[in-house]
Structure formats: structure tokens, C-alpha cells
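Asks: the amino acid sequence is not available; the structure is as follows:
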């Protein structure tokens, strides 16, 4: 989005630092699931968690990922290497990205970000609906010239026009809610997406912790 049209909240949501934070959370939750299945030693996910910032990553982390990507020509490989470096933990280095393929991380995180973005839009829409309802009531007895084919027609109420906008916005809200429900999926199914190396239990665990549903 062009910067001048962004809200601060939406700009922060789609920043590389926040995106990498969500990628890291997918990695952490996958390790947590593998621990529960006995494939990864207990405590590895917690060790990774200790290496993560409380909020978004700092710009220096994004710069490190970019530097590694310039060598590897692969965004997720660069991210995993930078995250392993940051942890400084041998167990995390060994098991990070265990059983995952790149799209497991990228697609699941992207869907989480899209759901967050729609939450921001829906919150703003509630304010718009409230404003339109107020205007519709305030001006319900205010006469306005009706128009048809570009000329004056029967008089109408100015508030009725706001009421029409309100009704349309209500329909838009339902469409946005359905869009959020449709996009809020986790895709953690391993190489080629057939669960051969990553059982559905891992996907279910990651999805549940991120507020998503398994694909």
C-alpha cells in the first residue's frame, strides 16, 4: 500500500519485523507440537522462545536475513539461519524447521497476518457503521432533492441516503467476516503437502495456538 494511505497499525502489521515475528512463532509452535509427539527433546521450543523478542524483531534482524538471502537466494533459508544464529542454542539449531517446508511457515503466517489485517478493518468498520447510523437518524427529516437521469425528481430525506450507506456497510461487514473465516487457515503439512513427514497433529497444534483452523 502507498505509505500515505496506511494507518500506523496496518503499516506495523505488514512490516518485515512483524512478519518475521509471526514466522518465528510458527516455527516455535511446530517445535512445541513435535515435543508433544516425542520427536523433539522437551524444552527446545522454550529455548527458542527465550531468543525471541517480546514484540516485533528489531530492524537489524531483518537486515541480517536480507544479507543471508543475498547469498542463499532463498528467503526462508535465510530466515531460519538468522533465527538459529540469534538463539545461539545447539538444540534449537538442530531442530529448528524440523519436518517443515517453506510454505508451511510462509502460508500459515500470511494467513494469520491477513486475519489480523481484517480484524483492523472490521474494527474501523464498526466506527463507520456507528457514524452512518447517527447521521441517518440526525437527518431523517431533512429534505433533499431526489435525482434521476441527472435532473431533479421527487423530494427525499437526506437521512435516507445515509441509511442506504449503512445497509451497504452492514453487507460489507458480513462479507469481510466470511473472508476472514475463509482465510484463517493453517497449512502445516510438510514437503509437497501430503503429511508424509509432518503428521496432522502438528498442523492442528499450530493452528489452534494461532487462532486458525487446519486446512
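Replies: Noted; the coordinates are in hand. Quick caveat, the model's predicted, so the values are computed rather than measured.
Asks: all contacts plus neighbour counts: C-alpha atoms, from now on.
Replies: Will do.
Asks: how is the residue nearest to residue 200 when sequence neighbours are not counted assigned, secondary-structure-wise?
Replies: Counting by C-alpha to C-alpha, 6 or more residues apart in numbering, residue 189 is the residue found nearest to residue 200 once chain neighbours are left out, at 6.8 Å. Classification of residue 189 using DSSP: H, G, I helix; E, B strand; the rest coil returns coil.
Asks: neighbours around residue 189, how many?
Replies: By other C-alpha atoms under 10 Å, the residues close to residue 189 number 24.
Asks: any idea which element residue 119 lies in?
Replies: For residue 119, the element it lies in under DSSP states H and E is helix 102-138.
Asks: spatially speaking, which residue is in the middle of this structure?
Replies: residue 113 (1.0 Å; C-alpha atoms, centre = their mean).
Asks: still on that earlier bit, for the helix holding residue 119, buried residues please.
Replies: 102-118, 122, 125, 129, 132-136 (16 or more other C-alpha atoms under 10 Å).
Asks: and what of stretch 146-164?
Replies: Under the neighbour-count criterion of 16+ other C-alpha under 10 Å, stretch 146-164 has 156-163 buried.
Asks: rewinding a little: from the contact counts, what lies against the helix or strand following the helix holding residue 119?
Replies: Sequence-wise, the next helix or strand downstream of helix 102-138 (DSSP H and E) is strand 143-148. Applying 3 or more C-alpha pairs under 8 Å, 6 or more residues apart in numbering; DSSP states H and E, one finds that strand 143-148 contacts strand 151-157.
Asks: before we go on, here's another structure to hold up against the first:
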């Protein structure tokens, strides 16, 4: 039975996705190692270093289905080594003495690093495609609700009116920047590793550079200008990017969670009959998707900190720090995959309660519009003096639970400058959303143009 939530029969779908688990499971990782070994043998045969028939046999047998994983597990226990048991099992399956030519000139970290790069490249693509889909949901929300007025909040308190489309456009813009970062970082991050024991390629002979280029070319990976055994910045950047994605959706999840609170009720996750919020309170409709996004983002952030530890390498290689990545990388990707699945469900079916947003605009009985009153009054008496006047009236309104409009009308410092109609206009939240609609439209227009160009480029 599984002992981690990612692989738990009961909870795996809440903490991961089938595709992400498959990318990082034992079979896939071993296959990545075998693919690397096969590419090495094929390249060496092309260069006349080993016989062609030997390379063909190695490539034929380089399939995880040919290996006994239980033998490998026992071998790891016995040897304490992370790769040698796999090589021995692989060697035993190769005929005609081909096993003697496996792993020629390479070191363990060459194979394992390249395996993680191959896996991470696939996982990176999955995340990017998920973001592509989610971005469209956010653009649709921004476009549909560019004029849907709601209370903007700072420090958890109502501040000024905004539109929900403006809020959704901010989310879309942030997601879009993550996608741009991911595209820009690919060539830098996804470099293979094939440089021998201390990174000098000494074990590959005089044509080592050509061999490295052939092998990594076959695997579809970038060629590093120098060994990165002891330079883990690529993987730190990669996990950092994944953590940024998770963090954004942790924030979005927390925002939906907050705006779904009973007393606010401006947003709601999609609900289907059969969902259960409580074992003892039948009425509950809990925001489980948003809650999960927020929760898992914290763990991914911790994985980013763990990945950072691998930067602290000693000399030319150091397993004490390097192997922290074996935890950080799979967890970060798998948990982020789960976050994005939750985000798809939450955002694609998000319920926007326009009437409740309107109702909540008047919770403070007009105080939401203290800024325009202050600015207009400032034109009459100076901004700082106006701030003091409106502050006094606002605090009185707060303490007495009065109407801001009535208090303004009663105060001669305000009444002598403005009519009741002018004050009412200043307190109209639909007249004070600033550039919210335009900003939402601009984000939608710019991102849609970019997406169209991306599609045309294939």
C-alpha cells in the first residue's frame, strides 16, 4: 500500500494526476535511464567506438518491460547504489556480450540527471498546456465581467470599487507571464548531462564533445557548454518556476475561498449534487477546490526551498545535496499538476453572483467612496485639509453606523461646496471604477493576439 498521499489509492486524485504520476514513476524513470544508455551506445557505434551489432542489441533490450524491477529493488538495498543494480539487470538481459558495453565512459549522475531532465521536460509541457487552457477561462471571465462592479479590498477591508473582470484580468496577466517565463527558460533548463566522473569527459576519449552532442541530440536535449554536475541552478530555476505557478493559483484559490464565505457570497465554486461538505452539517457547500489549491501551493513552495539546497555542492559532485532534488522535483510537478486540475474545475464553472456584489457595495453605507469625495473637496480647500475633514466624517459614520451621505450633507464644511445631487453622484460606485473596464479589455486583447500568433506558429 502507498504511504504518500501522491500515490494513495484513496487520495491520489486530490494530490496528483495520472499523467504526472506516470512521468515520475519508477517505470518511466528507469525507461529514461535506458533511453540515455541506448542513445550513448548508438552514438558510440556511429563513431566506430563500439560495434554496430552491440549497439543494436543494447537498444533492443533498453525497454523497462525487459527488466525485473524487484531484482533492481533488492540490488539497491544490497549495494546502496542508486543506478548500478539497474545497469546489472540491464546487462543480464543483453545477449552476445553487449552488456559489457553499457554505460561506457559515463557516470551515474550523467544518467540520473538526464533522466530527470527528460521527465521534467515532459512535465513542464503538461503544465504549460494546462496554463494555456486555464488562461482562456480567465480571459473569458475578464471579458464577460469587465463591467461587473464589486468592492475592491485592501488589507482585507473594502477599499474602492473595481470590476470583477479587472480582477480576473490581473489573474490572467500573471498566468500569462508564467507562460512567457516557461517558454524563455526552456533552452536554458533542459540541457542534458553527459560529462563523466568529474565533468571533464575524460572517459569518452578524444572525440568526447562530438559524442556528447550526438547523445543529447538523440534525446532532444540542449548541449551544456560545460558540466553542471555541481551547478544545480538549472533545476532550481525550473522548480522555482513551477512554484511560482503554484503560488499564483494558491492566491487565486484563497481569493475564491474568501469571496465564497457566507457573509460575502460574491463567488462560488461549481457544485454538483452528490458533493458533501460535512459529515454532520448537511447544508455545507465547502470550497474544496480553492482550499486544495491554496494548501498544495504551500508544499510546492517548500519544494522550491528544498531545491535551492542543491546549489550548495561540494567540489565536482556531492550526493548529499544533489539527492534533495529527487524529492523536490517530482513533488513540485505532481502537486502543481493537481493544483491546476482543481483550478480548471473552479474557474471553468465559477459562479459570479453579480447581485451580491452590488449589495456588498453598500455595506459601509457609502464609505467605499470616501476617496472621490476627498478629491473633489480637495479642489475646494486643499487635499490635506480635505483628507482631515473626510476622515472625521468617516470615523463618525463608522462609530455611529450612520449614512456617509447624510453625514456629508450635515457637515457645513462639505455642504457649502456641494449639492445633494453632486454628493450622490460622488457616492455612486458605478461611476468610480477608474480604468477597470479598459484595463481588462487591454489584457484580453493583448493575450488573445499573442495566443493567435502562437497557434499560427504551431
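Replies: Thanks, I have the structure now. None of the values given here were measured: they were computed from a predicted structure.
Asks: which position in the second structure aligns with the residue nearest to residue 200 of the first structure?
Replies: Taking TM-score structural alignment, residue 189 of the first structure has residue 195 as its aligned residue in the second structure.
Asks: pretty sure its match sits against residue 210.
Replies: No - with contact defined as C-alpha atoms under 8 Å, residue 195 of the second structure does not count as touching residue 210 (11.7 Å).
Asks: name the residues contacting each of the two.
Replies: Applying C-alpha atoms under 8 Å, 6 or more residues apart in numbering, one finds that no residue jointly contacts residue 195 of the second structure and residue 210.
Asks: which residues of the first structure fall in helices?
Replies: Along the first structure, the stretches classed as helices by DSSP state H are 8-13, 16-37, 44-51, 59-72, 75-87, 90-95, 102-138, 158-183, 200-210.
Asks: and the ones you listed: which comes nearest residue 2 of the first structure?
Replies: Between residue 2 of the first structure and the helices of the first structure, the tightest spacing by C-alpha to C-alpha is seen for helix 8-13, at 10.0 Å.
Asks: hmm, the residue nearest to residue 200 of the first structure is touching residue 203, no?
Replies: Yes - contact criterion C-alpha under 8 Å: residue 189 of the first structure and residue 203 qualify, at 6.6 Å.
Asks: I'd like to know which of the helices of the first structure lies nearest to residue 147 of the first structure.
Replies: Here helix 158-183 is closest among the helices of the first structure (C-alpha to C-alpha), at 12.0 Å.
Asks: wait, what's in contact with residue 217 of the second structure?
Replies: By C-alpha under 8 Å, 6+ apart, residue 217 of the second structure lies in contact with residue 223.
Asks: tell me who's in contact with the counterpart of residue 20 of the first structure in the second structure.
Replies: With TM-score structural alignment as the criterion, residue 20 of the first structure lines up with residue 30 in the second structure. By C-alpha under 8 Å, 6+ apart, residue 30 of the second structure lies in contact with 64, 86, 115.
Asks: next up, the contacts around residue 393 of the second structure.
Replies: 404, 407-408 are the contacts of residue 393 of the second structure under C-alpha under 8 Å, 6+ apart.
Asks: that one belongs to a strand, doesn't it?
Replies: No - going by three-state DSSP, the assignment for residue 393 of the second structure is helix, not a strand.
Asks: now for it: what does it line up with in the first structure?
Replies: Checking with TM-score structural alignment, residue 393 of the second structure has no match.
Asks: please report the distance of residue 393 of the second structure from residue 26 of the second structure.
Replies: The gap separating residue 393 of the second structure from residue 26 of the second structure is 67 Å, by C-alpha to C-alpha, to the nearest Å.
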